[in-house]
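**Student:** Sequence first, then the predicted structure:
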Amino acid sequence: MSRIGYGAAQLDRLHDRPREAAALLRRAIELGADHVDTATFYGFGFANAVIREALRPDDDVLVVTKVGADPDPGGRLPLRTAQRPEQLRASVEDNLRGLGLDRLPVVNLRRLDTGPGLRAEGDQAVDLDDQLAVMTALRDEGKIGAIGLSSVTLDGLRRALPAGIACVQNAYSLVSRDDEDMLRLCAAEGIAWVPFFPLGGAFPGLPKVTEEPAVRAVAESLGVTPSQVGLAWLLHHAPNILLIPGTADAAHLEANMAVGGIAFDDDARAALDAVQSRSNDVPIGRERA
């Protein structure tokens, strides 16, 4: 599997241009992306529809989707928590229909225990074991192939290991490395680490990789962009890290896919490793979303 895939969240920026969105995804595949990250709540189903239209049976592209939140077009936020077992099952069925598949290769359970974004409260605060029970049942039924976790704590990952975990998708970047112990555990267990918000700064108040002086200096010395340096650092940091950068721009897509060819000398690597890590755990709003 290529270490650089494509995150489909940004496809919604092309909502009024579905053919352009499909062409962009086709270009990502041409450039070597062989795994795509998606969810029903990306564009209220638009991303899944584009993937269904653009992918061909012989592309051999792994589609990874997620459950644990649902679209909420009329809400203050564009999505709402959907953590209960019956909601997880319904979300799997929604993804199957939206993607036109009989089986979802990988499904991430968005646990919502950590990181920026939604938090589960009230009847949405569901025990992990109850969630894993329905996920393993869906796997046994053949509706999903493998189980991943997202927005999970180290303790949650340890509890989930007996269920068989293929990947972990947490917020992680050069400037937000709270999950270093979890990254090492994943490497030891053969679990892929797939960071979202790989350049930080997704919400107000979060640090941004591209604003770091060391990142800018290394980028200038190599003739690349600060964003490329931030992504390349992740690839060099641990061998089990896979990237899913998203974009709606073809030139930006090519820049993202090129980061695998960026090498750092010892001085550049040391300067980047010395960048201060700050917390990425910033809940937002009344829902702590």
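**Tutor:** Ah, there it is.
**Student:** can we go C-alpha only for contacts and neighbour counts from here?
**Tutor:** Fine.
**Student:** dump the residue contacts of I4.
**Tutor:** I4 makes contact with 32-35, 242-245, 257, 260, according to Cα atoms under 8 Å, 6 or more residues apart in numbering.
**Student:** so, if you compare those, which one comes nearest to E189?
**Tutor:** The shortest approach to E189 among those belongs to L242, at 15.2 Å (Cα to Cα).
**Student:** sorry, back to before: which one among the contacts of I4 gets closest to L24?
**Tutor:** A33 (11.6 Å).
**Student:** which residue packs closest to the residue most central in space within the chain, ignoring adjacent ones?
**Tutor:** Nearest to the mean C-alpha position of the chain, counting by Cα atoms, centre = their mean, stands F196 at 4.2 Å. Distance criterion Cα to Cα, 6 or more residues apart in numbering; nearest residue to F196, sequence neighbours excluded, is A171 at 4.8 Å.
**Student:** Would you mind confirming that that neighbour makes contact with V152?
**Tutor:** No. Applying Cα atoms under 8 Å, one finds A171 not in contact with V152, separated by 9.7 Å.
**Student:** show me the contacts for F196.
**Tutor:** Contacts for F196 were tallied using Cα under 8 Å, 6+ apart; they are 169-172, 244.
**Student:** the more surrounded of A171 and V152?
**Tutor:** Higher neighbour count among A171 and V152: A171, with 26 against 22, using other Cα atoms under 10 Å.
**Student:** Just want to check the distance between that one and P245.
**Tutor:** Plainly put, A171 is 13 Å away from P245 if you go by Cα to Cα, to the nearest Å.
**Student:** overlap in contacts of the two?
**Tutor:** Shared contacts of A171 and P245, defined by Cα under 8 Å, 6+ apart, are found at P198.
**Student:** Helices of the stretch 1-150 of the chain, start to end?
**Tutor:** 18-30, 46-54, 85-99, 128-140 (DSSP state H, counting those that start in this stretch).
**Student:** For burial, what's the neighbour tally of V61?
**Tutor:** Using other Cα under 10 Å, V61 is surrounded by 18 other residues.
**Student:** Second structure follows, compare the two:
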Amino acid sequence: MPLGTTPTPRPGGTGELAGRTVARVGYGAMQLERLHDDRSAAVALLRHAFDLGVDHVDTAEFYGGGFVNGLIREALRPGDDVLIVSKVGAASDPDGPFPLKVAQRPEELRAGVEANLATLGVEQIPVVNLRRMDVGITPPVPDDQVIDLDDQLAEMTALRDEGKIGAIGLSSVSLDVLRRALPADIVCVQNAYSLVAREDEELLELCEAERIAWVPYFPLGGAFPGIPKVTDEPAVLAAAERLGRTPAQVGLAWLLHHSPRTLLIPGTATAGHLEANLAAGALDLDPETVAALDAIPPRPATDPLH
């Protein structure tokens, strides 16, 4: 950094992930697939995020069959100190009945890590999440893909011992699975969670107690048909109008307020939405607004993949 300059503020303040201090608002790269025909725009968007203080990015080899990982590799510049989080447990299946297929066997987890290493162009991935199929939106799981957690964690631990991954996270897991996995030194949990989908409150409390980062995906709901949207809630709309912010910013700010262990990875393919998502990290919610949002009842969802 040149002399006389000040560091870019971290969006949302600071949190912890895998022993590192990171911005509480990062970036989820899945939507970069939408820019498949405009690679330069996708790289520019990532670099814009880094310039605005984003220092952790969530990705996967199965996002665009390596396309998104390749964008991240190209976007990173000397001096960019960005923690990359990827995941294994599924594989892209563009010609199948679903865009993803389950890949839970230990040898498939290892192959997924190797593929991530190749497309990211790194010798070690700082964090790799084991994407289970225990809860949330999942493709159908064939019988031969129902794998015991201990067998999976043994492979993930071996990959960590070999230096191919730096730390282990979990995704789409139940409370019982997290409890069983704690001896493997889990650093983060990614589950579907939002203001209108709070079924995992006990899981979040365990993460808080164990100092594990809580990284909600679908943070605004509505990712698929049948999933309620945070931005449809009257209390969210009223708060947004009163605060002069967007409903999405209110929904993201609530997540940050709800737990100090929360790290956000909202995704977008446009610079305007990126900037709005990062700005949500600076939104303070007054007690009256928090009480009104907390009072929103859970909204039942249907699984569109089954």
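**Tutor:** Perfect, thanks for sending it. The shown structure was predicted, so the numbers you read here are calculated from the model rather than taken from an experiment.
**Student:** Got a TM-score for the pair?
**Tutor:** TM-score of the superposed chains, computed with TM-score structural alignment, normalised by the length of the first structure, equals 0.97; 285 aligned residues with a Cα RMSD of 1.0 Å.
**Student:** follow-up on the earlier one: can you say which of the helices of the stretch 1-150 of the first structure is nearest to L235 of the first structure?
**Tutor:** Closest of the helices of the stretch 1-150 of the first structure to L235 of the first structure is helix 18-30, at 18.3 Å (criterion: Cα to Cα).
**Student:** Closest one of the contacts of F196 of the first structure to L55 of the first structure?
**Tutor:** Distances from L55 of the first structure to the contacts of F196 of the first structure, taken as Cα to Cα, are shortest for I244 (16.8 Å).
**Student:** burial measure for the closest one, as a count.
**Tutor:** Quick note: I244 of the first structure (other Cα under 10 Å) scores 24 neighbours.
**Student:** Wait, it touches Q10, no?
**Tutor:** No. Under the criterion of Cα under 8 Å, I244 of the first structure makes no contact with Q10, lying 11.2 Å away.
**Student:** if we can go back for a sec, so which of the helices of the stretch 1-150 of the first structure is the most packed in?
**Tutor:** helix 46-54 (a mean of 22; mean count of other Cα atoms under 10 Å).
**Student:** tell me the angle it makes with helix 18-30.
**Tutor:** Put simply, helix 46-54 of the first structure runs at 70 degrees to helix 18-30, going by axes from the mean of the first three to the mean of the last three Cα atoms, to 10 degrees.
**Student:** so helix 46-54 of the first structure corresponds to what in the second structure?
**Tutor:** Under TM-score structural alignment, the counterpart of helix 46-54 of the first structure in the second structure spans residues 67-75.
**Student:** Next, format the helices of the stretch 1-150 of the first structure as a markdown table and append distance to V224 of the first structure.
**Tutor:** Output for the helices of the stretch 1-150 of the first structure, formatted as a markdown table (distance: least, Cα to Cα, whole Å):
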| stretch | distance to V224 of the first structure |
| --- | --- |
| helix 18-30 | 20 |
| helix 46-54 | 29 |
| helix 85-99 | 36 |
| helix 128-140 | 42 |
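**Student:** so which of those gets nearest V209 of the first structure?
**Tutor:** Of all these, helix 18-30 comes closest under Cα to Cα, at 23.6 Å.
**Student:** Relative to the second structure, which residues correspond to that closest one?
**Tutor:** Aligning helix 18-30 of the first structure against the second structure (TM-score structural alignment) gives residues 39-51.
**Student:** which other residues reach the matching stretch?
**Tutor:** Residues outside stretch 39-51 of the second structure that contact it (Cα under 8 Å, 6+ apart) are 8, 27, 32, 35, 71-72, 74-76, 80, 82, 269-271, 274.
**Student:** try stretch 241-254 of the first structure
**Tutor:** Stretch 241-254 of the first structure is contacted from outside by 2-11, 13-14, 21, 24, 27-28, 31, 36-37, 192-196, 198, 231, 234-235, 256, using Cα under 8 Å, 6+ apart.
**Student:** And the contacts of stretch 39-51 of the second structure, which is closest to D200 of the second structure?
**Tutor:** The shortest approach to D200 of the second structure among the contacts of stretch 39-51 of the second structure belongs to Y27, at 22.2 Å (Cα to Cα).
**Student:** List the contacts of the closest one.
**Tutor:** Residues in contact with Y27 of the second structure (Cα under 8 Å, 6+ apart) are 49, 54, 56-58, 264-267.
**Student:** Same list (these) but as a markdown table, adding distance to N116 of the second structure.
**Tutor:** Below are those laid out as a markdown table (distance: Cα to Cα, whole Å):
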| residue | distance to N116 of the second structure |
| --- | --- |
| A49 | 21 |
| V54 | 21 |
| H56 | 16 |
| V57 | 14 |
| D58 | 12 |
| L264 | 22 |
| I265 | 19 |
| P266 | 21 |
| G267 | 19 |
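**Student:** Looking at the residues you listed, which two lie furthest apart in space?
**Tutor:** Maximum distance among the contacts of Y27 of the second structure (Cα to Cα): 13.6 Å, for A49 and L264.
**Student:** so which of the helices of the stretch 1-150 of the first structure comes closest to L77 of the first structure?
**Tutor:** Proximity to L77 of the first structure (Cα to Cα) singles out helix 46-54 among those, at 17.1 Å.
**Student:** Once aligned, what mean separation remains between that closest one and the second structure?
**Tutor:** Its aligned residues in the second structure lie a mean 0.4 Å from helix 46-54 of the first structure after superposition (mean Cα distance after the TM-score superposition for the first structure).
**Student:** That helix: how far from the chain's middle?
**Tutor:** The chain centroid and the centroid of helix 46-54 of the first structure are separated by 17 Å under Cα atoms, centre = their mean, to the nearest Å.
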